[in-house]
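Enquirer: structure for this input, please:
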Amino acid sequence: MKTKYIIYTCLLAVTFSTACKKNLDLTQKGVYNTDNYFRNETDAVNTISGIYNLLEQEDYISHAETTFDVASDDYWRSGDHAEDEAIENLTYNASNAQVNFSWTYKYETVNRSTNAIINIPKITNITPAIKDRSMGEAYFFRAFGYWRLMVIYGDVPIISEEDYAKSNFNIPKSSIEEVRKQIEADLLKAIDLLPESYGAADFGRVSKGTALGLLTKLYMYWEKLPEAITTGEKLINNSKYALAATYSENFTRANKNSTELLMSVQGLQNVMSNDYTVYYIPRAWGGYGFSQPLKGLADEFELNDPRKAATLLSVGDKIDLGDGKGDTEFTSDLSSTGYSFRKYAVFFPAGSSEGNGVDHNYAVPLMRSSDIYLLVAEAKIRTQGAGAGDALINQVRRRASVLLPPVVNAGMKELIHERRVELAGEGERHQDLMRWDKKNLVDIAAIYNLAKSKAPVDQNKTVTFIRPKHYYYPIPQVEIDKSNGVLKQNPNY
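Expert: So this is what the prediction gives:
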């Protein structure tokens, strides 16, 4: 890293989320660094757009983040990536490619966010509202970068503004407690600065609700349950973050202005693809067919729960691929497990004037309000006893279907079930099980042994969970080597 960052800019087309797509032909307008770039409001907005642009990268959010959930009892990794197989079976080492990609992109988020935090306050030719919003976005994304680093690696280096000023980037790890405090501080600033909602031109930007949601998740992982309840209820009680009318609409192009989507990757046809779609749909339909659901997940859904049909494609199901051929049947040769994730299989409707085939004009959810409803329900159950979370769990269930019976006096068993079916395929299961295992609420090793015994032999799912080693992944060996001994490897690796 250098004190003066070279900044590349491009014209934004249609929405901010189209920024700097790698396959666009760009005309270089000049070479900028931090001394000559931050001049006006446009520069501030483009700087923040450069942070959002990272969400497009398949080795950052979409495929890479999904890979960190494939060890769970919901998935078989599928695909042909040896690094994914190692992560699924917990046989990875510090040289695993996904472990390395994840570290790099998350620190790039921290880097770009801190650059904005240092330099945007120096701009005078900017409206106060845009300045506040931009600073709030920068604080949120720095928190988000550290959040994912903390969840995946545990103790990680914190690079302060003072370190940037001194070009001091070879930093030893901070404790997980210190990292949590850093995330909390940034999120509290983001909550103060971000607007509650946006107009149509800015759908997809992070909001006050996004920061409240991530802070609630932080407090749950921190085991600060009363704080999680207080923070989460601020979101739940705000109609701007209400649950969508139906579950399935969270996974259609109509969701771009949904109140439930707290954070998302906004796609744009022929400009920015949704790699979730590319990786999840079968190869015969133009995807890669990775991360295939296991039968155990399909069996978890209750009778009359429409979330199953909205989440999974099962053999015999029909779907319109938008190719003008009408409904296509999901057949057994399309998946080794017999299932695929329907929630990411979005295609143009038949006869659409916009195109055919895979539809990228929708927003892939990264955080939804229902996640926060269920976290607050969990915190209430664990602090106040069985039944304390019933009202929130039932709100989520009623939204799914009035045919689902309400829970009564629900405890952790019911809460764990509800999170599994509501958030299936959204990257929560493995981390949920690990944080519950740490508090002896589940036995993750037994759960994974059962999943292994039920998986077909040809899927080669041999995961064995070892405590405490597998609670966190190793620091990439390449980063340890570059640090000349400053960075220390995580225990047991």
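
Enquirer: going forward, measure contacts between C-alpha atoms and count neighbours the same way
Expert: Will do.

Enquirer: now do the strands in the stretch 251-400 of the chain.
Expert: Here the stretch 251-400 of the chain has its strands, by DSSP state E, counting those that start in this stretch, at 261-266, 292-293, 312-314, 318-320, 327-329, 339-341, 363-368.

Enquirer: most packed of the ones you listed?
Expert: Among the strands of the stretch 251-400 of the chain, judged by mean count of other C-alpha atoms under 10 Å, the one packed with the most neighbours on average is strand 292-293 (a mean of 28).

Enquirer: run through who's touching that strand.
Expert: Under the contact criterion C-alpha atoms under 8 Å, 6 or more residues apart in numbering, strand 292-293 has outside partners 74-78, 280, 312, 335-337, 339-341.

Enquirer: one more time with 7 Å
Expert: Here strand 292-293 makes contact (C-alpha atoms under 7 Å, 6 or more residues apart in numbering) with 74, 75, 76, 77, 78, 337, 339, 340, 341.

Enquirer: so what's the gap between it and the chain middle?
Expert: 18 Å (C-alpha atoms, centre = their mean, to the nearest Å).

Enquirer: could you dump the strands of the stretch 251-400 of the chain into JSON lines with distance to residue 127 added?
Expert: Output for the strands of the stretch 251-400 of the chain, formatted as JSON lines (distance: least, C-alpha to C-alpha, whole Å):
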{"stretch": "strand 261-266", "distance to residue 127": "25"}
{"stretch": "strand 292-293", "distance to residue 127": "48"}
{"stretch": "strand 312-314", "distance to residue 127": "46"}
{"stretch": "strand 318-320", "distance to residue 127": "47"}
{"stretch": "strand 327-329", "distance to residue 127": "51"}
{"stretch": "strand 339-341", "distance to residue 127": "44"}
{"stretch": "strand 363-368", "distance to residue 127": "29"}
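
Enquirer: to residue 92, which of those lies closest?
Expert: strand 292-293 (20.1 Å; C-alpha to C-alpha).

Enquirer: for the protein, which helix is longest?
Expert: Of all the segments of type helix in the chain, defined by DSSP state H, the longest one is helix 128-153.

Enquirer: check which helices and strands it sits against.
Expert: Other helices and strands packing on helix 128-153, by 3 or more C-alpha pairs under 7 Å, 6 or more residues apart in numbering; DSSP states H and E, are helix 41-52, helix 97-119, helix 176-193.

Enquirer: one more to line up against the first:
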Amino acid sequence: MKKIIYSFLFLTAALLCGCSDLLDRESLTTMEDTNYWRSESDLRSYANHFYEIFFPGYGLEWDRDWAYSYSTGFCDDFVSEGTQSYFTNKVPTSLGSKSESRGCSTEYYGPTWGFGVIRSLNIFIDRLNTVARNNVDDETFRHWMGVAKFLKGFQYADLVSVYGDVPYFANVVEDDDPDTMYKDRDARGAVMDSVYVLFNYALDNMRDDDGALFLNKYIAAGYISRFMLNEGTWQKYHGTERGGGDANRAKKYLELAVKAGDMVINSGKWSFDSDYKSLFASFDLSSNKEVLFYRHYDAALNITHAIGSYNGGSESETGVNLSFIKAFNCSDGKPYTISEVEGANDFSLENLAKTRDPRFDACFYNKPDVNSSSLIYHYKYASKEALQYYEATHNVIKPTWYSDFNENDAPLMRLGEIVLNWLEAKEELALSYGGTAVTQTDLDRSINAIRKRPLDEDAKSRGIQQTKALDINAIPEDPARDSDVPALLWEIRRERRMELFNEGNRIKDLRRWHKLNYMDYNRDADNYLGPWIDFSKEIVMPNNDTNEYLDKLVGVLTVQKKDGSRVTYDGSNASEMVGFYVVRNATNREPFSDRNYLAPIGQQQIDDYSQRGYTLTQTYGW
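Expert: Predicted coordinates:
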């Protein structure tokens, strides 16, 4: 299959617009309007430059904006040494971009304030209507209009998830229309109603298939299931002060999430046919039946990335905490507290790999790693072969797992997320909006289909087992479940946490569920701990300098016993250093409040408006 490397697909310089303000961009030149929009090739050329903007995957070389692992660590899964990363606690001087970009705010895993991308998409829509419509057939016109409207909805849905109310620009803003250019923010609900219309058009008009690595209606449906689930649950769990609390909107958004999921699931085009690790560490995802959309890398074309260097090893400032580890189901499909699996209460890394859902083994090294803050190395985005480099057991090191020479493909939209979006939306509709109750068939098409993924040969050789299917008549009753979350919904959320680990979804989930309180680490002491470690037996340093390593930790290295007591290394009690690793100097993040559910706008952006006689309202609570 021919690979289309969209990293290099850009418009010519003549098609790129300058920018002197958030929306004050130079108009398309006469030459552009004369020479473009005359054929499908022109439309594709214009659309191609959006791929790098919206779908960066693992990034390019050392570029880390939006890259998994590096930009996705702000959530309750991770712990760092010292004070935890904090929420914004004051209005920033500036939080916007005047360029056509989607700069990533890691606190929200969403875009920074800016509308250059929206202007480019409005130009696309305008030229399709006014020029291209007369030059291409109806099917071609509708497909590319669907692409443009999908991307516009994508950007607005992302902006709304970060800021709530945002100015909605229905059309291209002309230079002589400052009243529109500097309009205040529109209500969240009104913006998302417009997005709802855009998304429906995309689903109705985009092609089933437009070639490898190009957008089609199924890929769009995957993203639409994500965005509509996000907004539907936001409307349910948040009040009117943050643009929520509208039951009618919640219902219609969740119904669209289900419709989009149905479109993918019922097509029969995708299935769970490969092991979990292969989704993230393969050099070619073209034949993977679970992946709808991916970014391809090729060292021969100098298109590589550095995701392997941002796994949880020597370059990582964080590691997963014990609270996250305890959230993983055992292989019988139950949380460890009620599991019947032998060794369910043993939190040593080697045992965790054997007794937990196989995704644990696919994500984490089964030996302690002293370079990780919590001594557990997460390598979801590198192959098991990469551990040979990490352990330095081979003299020959393959460059594909070193520095920024990585060339494993990046999955962008996959069936695993779509079926979980679909299932959660169905359950929320059933709980609150008169929807049909989730059935065993629904579970079998989603959670249980995920759990039946094939295991890789290494996992099989070590006795790792697939997780038992979830039975609608025997939903586990987790003693740790929040009282306001029904049992099935709790298990759906747990499945998301396992399946979508370190992909940027967790912090967005906490926000939409109104569960940002999970980020207060003092509510659960396990947030400051790592796995169970026997230091005298398990810590083996390169060049046999383990004793030298331990000597540096006298008075610092601490473990916590199961009864809660702690032992600190004094230089002579190495045999007593057995217990949950206490992350060094880990303390809670600075206080935060409900206003942190949405981001403030930078003061400079507000001043830009006021200097021109207009008002840009600050985010609620700021």
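
Enquirer: what's residue 521 of structure 2 in contact with, if anything?
Expert: 527, 588.

Enquirer: recalculate using a threshold of 10 Å.
Expert: Taking C-alpha atoms under 10 Å, 6 or more residues apart in numbering as the criterion, residue 521 of structure 2 is in contact with 76, 79, 84, 323, 527, 528, 586, 587, 588, 589.

Enquirer: rewinding a little: average distance between the longest helix of structure 1 and structure 2?
Expert: Its match in structure 2 and helix 128-153 of structure 1 itself, once the structures are fitted together, sit a mean 2.3 Å apart by mean C-alpha distance after the TM-score superposition for structure 1.

Enquirer: could you export the helices and strands packed on helix 128-153 of structure 1 as JSON lines, including mean neighbour count?
Expert: Shown next, in JSON lines, are these (neighbours: other C-alpha atoms under 10 Å):
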{"stretch": "helix 41-52", "mean neighbour count": "20"}
{"stretch": "helix 97-119", "mean neighbour count": "20"}
{"stretch": "helix 176-193", "mean neighbour count": "20"}
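
Enquirer: can you put these in TSV and add distance to residue 470 of structure 1?
Expert: Compiled in TSV, those are given as follows (distance: least, C-alpha to C-alpha, whole Å):
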stretch	distance to residue 470 of structure 1
helix 41-52	30
helix 97-119	13
helix 176-193	16
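
Enquirer: closest to residue 371 of structure 1 out of these?
Expert: Shortest distance between residue 371 of structure 1 and these, using C-alpha to C-alpha, is found for helix 176-193: 17.9 Å.

Enquirer: middle-most residue in structure 2, spatially?
Expert: With the centre of structure 2 defined as its mean C-alpha position, the nearest residue by C-alpha atoms, centre = their mean is residue 504, 2.4 Å away.

Enquirer: what about the counterpart of it in structure 1, which SS state?
Expert: Per TM-score structural alignment, the equivalent position to residue 504 of structure 2 in structure 1 is residue 427. Look at residue 427 of structure 1: counting by DSSP: H, G, I helix; E, B strand; the rest coil, its state is coil.

Enquirer: residues contacting residue 427 of structure 1?
Expert: Counting by C-alpha under 10 Å, 6+ apart, residue 427 of structure 1 makes contact with 62, 65, 66, 67, 68, 69, 70, 72, 366, 367.

Enquirer: 7 Å instead?
Expert: Counting by C-alpha under 7 Å, 6+ apart, the residues that residue 427 of structure 1 touches are 66, 69.

Enquirer: measure it to residue 151 of structure 1 for me?
Expert: Taking C-alpha to C-alpha, to the nearest Å as the measure, residue 427 of structure 1 falls 12 Å from residue 151 of structure 1.

Enquirer: tell me which element the closest residue to residue 232 of structure 2 other than its chain neighbours falls in.
Expert: Spatial nearest neighbour of residue 232 of structure 2, excluding adjacent residues (C-alpha to C-alpha, 6 or more residues apart in numbering): residue 250 at 4.1 Å. Element membership for residue 250 of structure 2 (DSSP states H and E) is helix 247-267.

Enquirer: now the angle from that helix to helix 188-205?
Expert: 20 degrees (axes from the mean of the first three to the mean of the last three C-alpha atoms, to 10 degrees).

Enquirer: list the buried residues in helix 247-267 of structure 2.
Expert: By neighbour count on 16 or more other C-alpha atoms under 10 Å, the buried set for helix 247-267 of structure 2 is 249-265.

Enquirer: which stretches in the stretch 301-450 of structure 1 count as helices?
Expert: Under the criterion DSSP state H, counting those that start in this stretch, helices of the stretch 301-450 of structure 1 are mapped to 307-311, 369-384, 390-400, 412-422, 429-438, 444-454.

Enquirer: who wins for proximity to residue 117 of structure 1 among those?
Expert: The closest of those to residue 117 of structure 1 is helix 369-384. By C-alpha to C-alpha, the value is 27.5 Å.

Enquirer: which residues touch that closest one?
Expert: When contacts are defined by C-alpha under 7 Å, 6+ apart, helix 369-384 of structure 1 is touched by residues 213, 225, 228-229, 232, 236, 241-243, 260-262, 387-389, 392-393, 396, 411, 415, 419.

Enquirer: ok, average deviation of that helix from structure 2?
Expert: Following the fit onto structure 2, the mean deviation recorded for helix 369-384 of structure 1 is 2.3 Å by mean C-alpha distance after the TM-score superposition for structure 1.
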